[in-house]
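Visitor: Structure of the sequence below:
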Amino acid sequence: MTEQVGGVTRLNRANVLADPVTPVVWALLDEAVLRRPVEGAAVMAEQLGHVIQLVDAGRIRVHVMPFGAGLHPMLDSMLTLMWFDDQPPVAYSEGLRMGRLHDAPSVIRDLQHRSDLALSDALSLQDSLVLLRTVAKD
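Guide: Modelled structure (predicted):
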């Protein structure tokens, strides 16, 4: 039952990007995410193809942090920064077995700074798209 509920949840999240009034989504992916095959090469190629379609359609922006960048400020966790029209910004950080919602302005500024620094070292949107296509073909 958990898998079915999880699958439904994933599909519901994916449908958010099909709505014409969706949030703006920028993703910063470590190159390791692209290079580590999960569920086999065919599944990885399909997943990368889906991401490429979303980028091509202008639904999301994806930047890849290349291996050559070395240590970067976002390497130790996953971070989601969220801004709203009618609410203060929040951030959600996640690590092994824990996640935390942050709403303190000073923490949000620090996390935004880390994100900005990491994004400045990432590949451009176009270079990231080229890498996504190359890895999907391989």
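Visitor: Could you use CA atoms for every contact and neighbour count after this?
Guide: OK.
Visitor: mind checking the SS state of E94?
Guide: strand (DSSP: H, G, I helix; E, B strand; the rest coil).
Visitor: Skipping adjacent residues, who's closest to the residue nearest the centre of the chain in space?
Guide: Closest residue to the average C-alpha location of the chain: A27 at 3.3 Å, with CA atoms, centre = their mean. Nearest residue to A27, sequence neighbours excluded (CA to CA, 6 or more residues apart in numbering): V62, at 4.8 Å.
Visitor: Who are the packing partners of the host helix or strand of that neighbour?
Guide: Assigning secondary structure by DSSP states H and E places V62 in strand 60-65. Judged by 3 or more CA pairs under 8 Å, 6 or more residues apart in numbering; DSSP states H and E, the packing partners of strand 60-65 are strand 25-30, helix 41-56, helix 105-121, helix 125-137.
Visitor: Against which helices or strands is the second one packed?
Guide: Secondary structure elements in contact with helix 41-56, counted by 3+ CA pairs under 8 Å, 6+ apart, are strand 60-65, helix 125-137.
Visitor: ok, residues contacting the longest one?
Guide: By that I understand helix 125-137. For helix 125-137, the surrounding residues in contact (CA atoms under 8 Å, 6 or more residues apart in numbering) are 34-35, 44-46, 48-49, 52, 55, 61-64.
Visitor: same thing with stretch 91-106?
Guide: Contacts of stretch 91-106 (CA under 8 Å, 6+ apart): 76-82, 88-90, 108, 111.
Visitor: Looking at the residues you listed, point me to the pair that's furthest apart.
Guide: Distances among these were taken as CA to CA; the most separated pair is D76 and P88, at 25.4 Å.
Visitor: Farthest from the middle of the chain: give me that residue.
Guide: Relative to the C-alpha centroid of the chain, counting by CA atoms, centre = their mean, M1 is the outermost residue, at 27.1 Å.
Visitor: Let's see this one next, to set against the first:
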Amino acid sequence: MRHINALDPSASPLDYYGYELRRYRETAGLTQKQLGAIVNYTGSLVGQVETARKLPTAEFSERVDAALGTGGMLSRLLGLVLRSQLPAWFQQVAELEARATEISTFQTHMVHGLLQTAGYARAVLGTLDPAGLDDRTAVRLARQRILEKEEPPVLWAILGEAALRQEVGGPGVMRAQLERLLAYEEDPRVNVQVLPYRAGAHAGLTGSFNLYRFASDPTILYTEGYGTGHPTANPATVKDCSLRYDHLQAAALSIKDSAQLIRDVLEERYGEQHDTVA
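Guide: Have a look, this model is predicted:
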């Protein structure tokens, strides 16, 4: 077990968070147990976060910031901490998401991570790999904080109709996920379109992809395989996939019609009369 005095703040963002938490707590003259009582967590949990053995949450960070008068420092650190817990091959993508002014994504059969509910994310991440599922789910959901920024990116999400009908996590999870998609219907910065089965052959048959656009940097194309990610700024490749995305948007239902299809699937397959278990 790591000894608290050996904590190296330069080892990782998680270690730095723990180091700063301990420093603020000791400056306030509080024990771990005392701080835990103030913020309604156990002293043991405070100790685990301080020694980088447990990931902090947004709620924990906000409460401790308020209790110790940090000026919001721990909450600001949290995004960096959670991003550092992503698989190494995906960390660059999270950075692209955080910097992008516009994100265009096409997903053939699954809801994109930026739009997933906790239940859906947990079901996806837990397939064949239940280890550390709580933390991994929290890390995925933390990426969605970019949509809450003062100037969030514009998100265009085209989903294959299969993403609505493939039952991930059970009827209750799917019901909540489809309701989440509908919640963005009036949000001009989050635009969800469905590519219906009846579209037939289309420009995205080769697979899912994301395009990240920036204020001053070149557009980045990102594709993904099993445990690997492939970002590229190659102009010809980006141009080709940008054209593909334009054709996918033309073939997809309008935002209004997409919302209606989501409602139809929600009622037909996941309505309350079909399942009462959330």
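Visitor: that older thread, in structure 2, what range does the strand holding V62 of structure 1 match?
Guide: Under TM-score structural alignment, strand 60-65 of structure 1 corresponds to residues 190-195 of structure 2.
Visitor: quick one, the helix or strand hosting G119 of structure 2 and helix 171-183 angle?
Guide: Taking DSSP H and E as the criterion, G119 of structure 2 maps to helix 118-125. On the basis of axes from the mean of the first three to the mean of the last three CA atoms, to 10 degrees, helix 118-125 of structure 2 is oriented at 120 degrees to helix 171-183.
Visitor: what about the helices in the stretch 1-150 of structure 2?
Guide: Remark: helices assigned in the stretch 1-150 of structure 2 by DSSP state H, counting those that start in this stretch are 13-27, 32-39, 43-50, 58-68, 73-84, 88-99, 118-125, 133-142.
Visitor: The helix holding G119 of structure 2 corresponds to what range in structure 1?
Guide: Helix 118-125 of structure 2 covers no residues of structure 1 once aligned (TM-score structural alignment).
Visitor: that older thread, check contacts around the residue nearest to A27 of structure 1.
Guide: Counting by CA under 8 Å, 6+ apart, V62 of structure 1 has contacts 26-29, 55, 125, 128-129.
Visitor: Most neighbours among those, which one?
Guide: Sorting the contacts of V62 of structure 1 by how many neighbours each has (other CA atoms under 10 Å) puts S128 first, at 22 neighbours.
Visitor: what does it align to in structure 2?
Guide: Looks like S128 of structure 1 aligns to S258 there (TM-score structural alignment).
Visitor: ok, the contacts of helix 125-137 of structure 1 vs S120 of structure 1, which is closest?
Guide: Using CA to CA, the contacts of helix 125-137 of structure 1 come closest to S120 of structure 1 at H63, 9.8 Å.
Visitor: Report the separation between the residue lying closest to the closest one once chain neighbours are set aside and R97 of structure 1.
Guide: Among residues not flanking H63 of structure 1 along the chain, L28 sits closest, at 4.9 Å (CA to CA, 6+ apart). Distance, L28 of structure 1 to R97 of structure 1, using CA to CA, to the nearest Å: 21 Å.
Visitor: for L11 of structure 1, same thing?
Guide: In terms of CA to CA, L11 of structure 1 sits 23 Å off from R97 of structure 1.
Visitor: Leaving out sequence neighbours, find the closest residue to the counterpart of Q249 of structure 2 in structure 1.
Guide: Aligned by TM-score structural alignment, Q249 of structure 2 pairs with L119 of structure 1. Distances taken as CA to CA, 6+ apart put L28 closest to L119 of structure 1, at 7.0 Å, once the chain neighbours are dropped.
Visitor: what residues are up against that neighbour?
Guide: Applying CA under 8 Å, 6+ apart, the residues near L28 of structure 1 are 62-65, 119, 122.
Visitor: could you redo the last one with a cut-off of 10 Å?
Guide: 61-65, 74, 78-79, 115, 118-119, 122-123, 128 (CA atoms under 10 Å, 6 or more residues apart in numbering).
Visitor: ditto for A88 of structure 2
Guide: 227-229.
Visitor: Report the distance from stretch 133-153 of structure 2 to the chain centre.
Guide: Offset of stretch 133-153 of structure 2 from its chain centre (CA atoms, centre = their mean, to the nearest Å): 4 Å.
Visitor: Between the two ends of that stretch, what distance do you get?
Guide: End-to-end distance (CA to CA), stretch 133-153 of structure 2: 28 Å.
Visitor: mind listing what's buried in it?
Guide: 135-144, 146-147, 152-153 (16 or more other CA atoms under 10 Å).
Visitor: repeat for stretch 243-255 of structure 2
Guide: Across stretch 243-255 of structure 2, burial judged by 16+ other CA under 10 Å covers 244-245, 248-249, 251-255.
Visitor: And stretch 69-80 of structure 1, by the same measure?
Guide: 72, 74, 79-80.
Visitor: Tell me which residue of structure 1 matches up with N210 of structure 2.
Guide: Under the alignment (TM-score structural alignment), N210 of structure 2 maps onto T80.
Visitor: part of a helix, is G229 of structure 2?
Guide: No: using three-state DSSP, the secondary structure at G229 of structure 2 is strand, not a helix.
Visitor: Show me what it aligns to in structure 1.
Guide: Per TM-score structural alignment, G229 of structure 2 is aligned with G99.
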